[in-house]
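A.B. asks: Predicted coordinates and the sequence they were generated for:
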Amino acid sequence: MPGRIRSEDVDAVREQVRLDEVVGEYVTLKSAGAGSLKGLCPFHDERTPSFHVRPAVGYYKCFGCEAGGDVFRFLQEMDHLTFPEAVERLAQRVGIQLRYEEGSGGPSRQDVGVRQRMLDAHRVAAEFFVEQLASPGAGVARRFLAERGFDRAAAQHFGAGFAPDGWDGLLKHLRARGYRDEELATAGLVSRAQSGDRVYDRFRGRLVWPIRDVAGATIGFGARRLLESDQGPKYLNTPQTPLYDKSTVLYGLDLAKREIAKRRQVVFVEGYTDVMACHLSGVPTAVATCGTAFGPEHVRSVRRLLMDDDAFRGEVVFTFDGDEAGRKAALRAFAEDQRFTASTFVAVEQGGLDPCDLRLEKGPEAVAALVASRVPLFEFALRSTLERFDLATAEGRVQALRAAAPLVAGIKDPALRPEYARELAGWLGMDVDDVRRAVTGAGGKASAPQQPQRRRAGAPEPAPPAPRPAGPDLRDPVVRLERELLQAVLQAPGQVDAARFDGLPDDAFAVPLHRAVHEVLRAVGGVAAASGGEAAWTARVHDTAGESLRASVEELVVAPLPLRPGDPVGPLAAAALRELELRVLLRSSAEVSGRAQRAEASGDHEEAGRLWARAMELTAEHKRLRAASA
């Protein structure tokens, strides 16, 4: 077995990887003051950002759920990796060759983390499918793409490929690369025969799209039937695996994430070719669910990119076919809409064309126009409900009101509810007060019930949040002073006078928590030790702190300082350090004076004289430093 990854290599990876770039692949971040960024926490649902990232020192902290750590911890939590797997993934990202304590060749393929093995196998499979698209046997796949207006460049951009019409083309390719049948079956790349004695390619004779996570790693595939001899479903996806969970995955999110964050808009379509058509038609914010209904985990993924909070209203657009199935899908989406703070819309092509067919028949401009023609989801849901009734008759209007009132009552936004009651009255031609009474009588029951939050596959039942112990009172000026100094030291050690800070006595901090952090700083060699690499030094501080103190260190590393964007930390650190030195001198002078009084009272005049002289020196030093400070 190979040993641990060398600590100097771990530090090298930490120094070269930017935490904000890694986190930014999952969460939209915006400025939160000097050297700090914030966004919606990826580890719990929230509407107001409490997740802070400090890129300079490589740490994050959520002040809502208390999650925190460095870039390795972030990937461990987000992608369920072990620590070595997280280091290996990031090392590959920045081109660092890792070394291991035992042996000279590093881990064998069998020793690499299981998840990383599966990711590597999917990457190799994706490359294989792309190569096969150019083979003579893939003519049917190339024709399928061409008939839908997708050229070679489009296929390459979206990673489209072809699975050969055979039983073991991919299997042989992966076996030759050292992958075992068992791990390929676990990854969903091959299927096992009912007899259990052999495996074969899951995707055969099909056009294949790679399904990637938000960071761009391939975690599964979607495959479209092409051959008449294929008796399988029209679309076949990767089954549930340790990598792939269809309730959380959105096809195209890796390509759309930056435009989603930039435009504050996401467009949901129904299929892979629809995503391609939208992106090629000037709607680069399009994504699609992978063979499943839109659900709460999809909401979580999108909200983090939209930065959807009470201070900002993003835009979510659902596109559905104009047929009855599309309308039902839109009404199902109504149940999930209320999980968004964002404004949610529906765009329906009345001729029943999906974005791919619309682009073919009417050009890319028609796809962009479809999205632009969106209507609010609440309005669409109400109008779709009313269409089922004959509004020309009194009986039809009454029945329509009974059906639509629960929808209006189910609108949680108290400002929107009365507005839609008035709209409904106008569409029905009924008295507004009568409609309001019907809405009130509906008791807040929406026709589309809210879906319960689903946990990730394999995740344990969430434990009730533990009560957070009360911290030091920040209204106390001493507490605030000590906290800001420690924040400055941990966030920007290079801007702190190392000799002065490291020269502070062990009792310089009055607050017990701050004194404990100071002891940790002394244990790692003080601020002077940070000159060899600030991120690695911060990690040593974090590791040395121990479980009881680690959360407090994370908070100090990430919590915003009272500075304006662009202001350096140095002046604040210098002022706080000077004030703490003054307090230390004043406290020392008082302590020595007390000892002098006790010596004098006991008759030891020689000791008393020496102590009084020392007290006068400390008082003079305090006055000198105070004058210099002024």
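C.D. replies: Everything's here; your move. Numbering: from 1, shown residues only.

A.B. asks: Please count neighbours and contacts with C-alpha atoms only from this point.
C.D. replies: OK.

A.B. asks: what about the longest helix in this protein?
C.D. replies: The longest helix of the chain (DSSP state H) is helix 570-601.

A.B. asks: Now do the helices in the stretch 201-350 of the chain.
C.D. replies: For the stretch 201-350 of the chain, the helices defined by DSSP state H, counting those that start in this stretch cover 253-263, 272-279, 296-306, 324-337.

A.B. asks: Presented hereafter is structure B, for comparison with structure A:
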Amino acid sequence: MIDRETVDRIYAAANIVEIIGEYVTLRRKGVNYQACCPFHNEKTPSFVVSPSKGLFKCFGCGKGGNAVTFVMEHEGISYPEALKTVAKRYGIEVREKELTPEEQHRNDDRESMFALNGWAADYFAEVLAGDPEGQSVGLAYFRQQRGMTDATIRKFGLGFCPGRGDRMSRDALKAGYREEFLVATGLSLRRESDGSLYDRFRERVIFPVHNISGRIVAFGGRTLRTDKNVAKYQNSPESEIYSKKRELYGLYFAKKAIQQQDCAILVEGYFDVISMHQAGVENVVASSGTSLTTEQIRLLNRFTRNITVIYDGDAAGIHAALRGIDMILGEGMNVRVVLLPPEDDPDTFARRLGAAGVQEYVRTHEQDFITFKARLLMDEASGDPIRKAALIGDMVQSVARIPDPIQRSVYIKECARTMDIDEQILIGEVARKRLATTGDRETDDFVRRQTALRREPQPAAEAARLAGPVTAGSSQEALERELVKYLLKYGHCSFDFKEGRNMVACNVAEVIFNELDADHLVFANRLCNEILDTYRAQWQAVGVGTEVPAHYFLNHSDPEVCNLAVDILTSDDNYVPSELWRRKEVHVESDDEMLAVGVPKAVTLYKSKVIEGYIRELQARLAADEELPDDTLREIMQRLAALNRAKVTIAHKLQRLIL
């Protein structure tokens, strides 16, 4: 485990805007920053980052937390791994306590694979630069045939794997790396004959694949042999740290340029990306030869909503462009297409024209998808009514994928004009297609969000937040959450409570703790109880009436506690009483008035709910066992009578509070 002192140093150094800004495009709005949420698909920004509070919150999907939990959630890594990632960014040395064997095994496997990949990348680069075989074969190929500069080779970490079948595997074992991780990462394969290891990428030039934070998750290798029986490219297999459908080659190097230009250029292969970068066009990524996936599109959506797809001008390139377009549209992205001259691919094109030439060609030749697809298919269907009908169906399928109704309407008009067909027919066909596939629930972002909230099961705490103020029908968990809210937001505040004919000054935290302690009550919800205990410890240290700093909860060592605290602290923040009400002398309830009613009511409702639970347990025990000893039966009946009396007393108290 990482000691608390180090954790505190990490949180103190972490700038949440800097960290989250590496993953999504943040735009300042007042004192906060906004973006489209990286955790769910949306068009209207509902993801807010507060630098003053050190937290983020999405008011669409409900996710929230601090800089560390953002990295944890975004990268899909454990809390200790996220702490290490942030610590590394700020040059903080991480000191750890000894872990249990189970924790060590669970936490170390992924880190071991990352460490091995880092070693392998350095190894391949050293072979390329310093080994005679690497220089004569790999380096000569990059420089002479591909026109790569040494600076570009270093930037992308290009390398070479020796031709001897097991040299890299043997060197890795000598360096102390274990066989299981060599096989797990795919760097080595195991012979069926004797179980010995040999190199997957032998005699190939190497392209390290970086994830969004710059760690090496995989490799691609290209053979330089002309033997058609040998696959041109070999790629790392899926592993604990690598999923090809979730990675885009070059994104780590391109993300800043994509943010700055608000556009990503999508190409096919490794060399396409590298040549474009070398030419000075840096907002370029590749799907690495695999079919474009929804996860890759959503990854780009964190940085921009605008994608320009560049494909070869041959038939294969054209049809590849058509396959990817519908998926991009379905994610609500803006997509344009550029077809290169038939003799070029992005690699040769970039080397031939340079940055200015590429940018000018893209500017003058890019087409929106409707124009591109309609003209292309209309040329193919020229004079054939059957093929034209099929074309219309194809176009309808593409337009129906667009989630935004206004954008859909514009494209329908353009499509009708280009294909010389009645617009109403297209409208009807698109409507039928959407009804069959989506039920047309995506008419706009607000309706989609509300529909999702109604249809998807919500966690109990989130459901309590959406339900509004607590009532007699609220669950025990909702009431626990309400009391935690009063502690976090108003624990240091005081209110005047009417006791008989007198007004008594009460502190919120003191009232809650005294009422709970009087009946020896603890919260059933683990997270609420953790916040309760943390608040109590700090409250006792600072004294009644002194505010307990929010960072004790926002930077809590348990990420789930942090997320709940963020959710509570950001709830109801959007409500501001209208100044018009004040000018018209409409009474607006003050915090003191709200607390005077809300705190006693919440405590009393909570006690009532706990008593109801005790009563149900005892009644269930009576129903389950008809042959209880007389003493036990008498004790249960006495407890039930006492609980029912307490319930009546609380009911009268609640009635007074409500009145």
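C.D. replies: Happy to help now that I have it. Note that this is a predicted model, so its numbers are computed, not measured.

A.B. asks: and T534 of structure 2, how many neighbours does it have?
C.D. replies: Neighbours of T534 of structure 2 under the rule other CA atoms under 10 Å: 15.

A.B. asks: and what of the one 5 residues further on?
C.D. replies: A count of neighbours around W539 of structure 2, defined by other CA under 10 Å, yields 20.

A.B. asks: where's it, which helix or strand?
C.D. replies: Per DSSP states H and E: W539 of structure 2 is located in helix 526-542.

A.B. asks: now do P465 of structure 1
C.D. replies: When elements are assigned from DSSP H and E, P465 of structure 1 belongs to no helix and no strand.

A.B. asks: what do you get for the one 3 residues further on?
C.D. replies: Element membership of R468 of structure 1 [criterion: DSSP H and E] is none; it lies in no helix or strand.

A.B. asks: Near it, how many other residues are there?
C.D. replies: Around R468 of structure 1 there are 7 residues (other CA under 10 Å).

A.B. asks: how close does it sit to G64 of structure 1?
C.D. replies: Remark: distance between R468 of structure 1 and G64 of structure 1 (CA to CA, to the nearest Å) = 11 Å.

A.B. asks: Toward the C-terminus, what is the element adjacent to the helix holding W539 of structure 2?
C.D. replies: Criterion used, DSSP H and E; the element after helix 526-542 of structure 2 is helix 551-554.

A.B. asks: you'd agree E270 of structure 1 is up against A325?
C.D. replies: No - counting by CA atoms under 8 Å, E270 of structure 1 does not reach A325; the two are 11.5 Å apart.

A.B. asks: Tell me which of these two has more neighbours.
C.D. replies: A count of neighbours by other CA under 10 Å puts E270 above the other of E270 of structure 1 and A325, at 25 against 11.

A.B. asks: Leaving out the residues flanking it, which one is nearest to that one?
C.D. replies: Using CA to CA, 6 or more residues apart in numbering and skipping residues adjacent in sequence, the residue nearest E270 of structure 1 is A288, 5.5 Å away.

A.B. asks: which residue lines up with the one you found in structure 2?
C.D. replies: By TM-score structural alignment, A288 of structure 1 lines up with A286 in structure 2.

A.B. asks: what's near enough to touch its match?
C.D. replies: Contacts for A286 of structure 2 (CA atoms under 8 Å, 6 or more residues apart in numbering) come out as 248-250, 266-270, 272-273.

A.B. asks: Make CSV out of those and add distance to G491 of structure 2.
C.D. replies: What follows is the contacts of A286 of structure 2, written out as CSV (distance: CA to CA, whole Å):
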residue, distance to G491 of structure 2
L248, 48
Y249, 50
G250, 49
L266, 52
V267, 56
E268, 57
G269, 58
Y270, 57
D272, 59
V273, 55
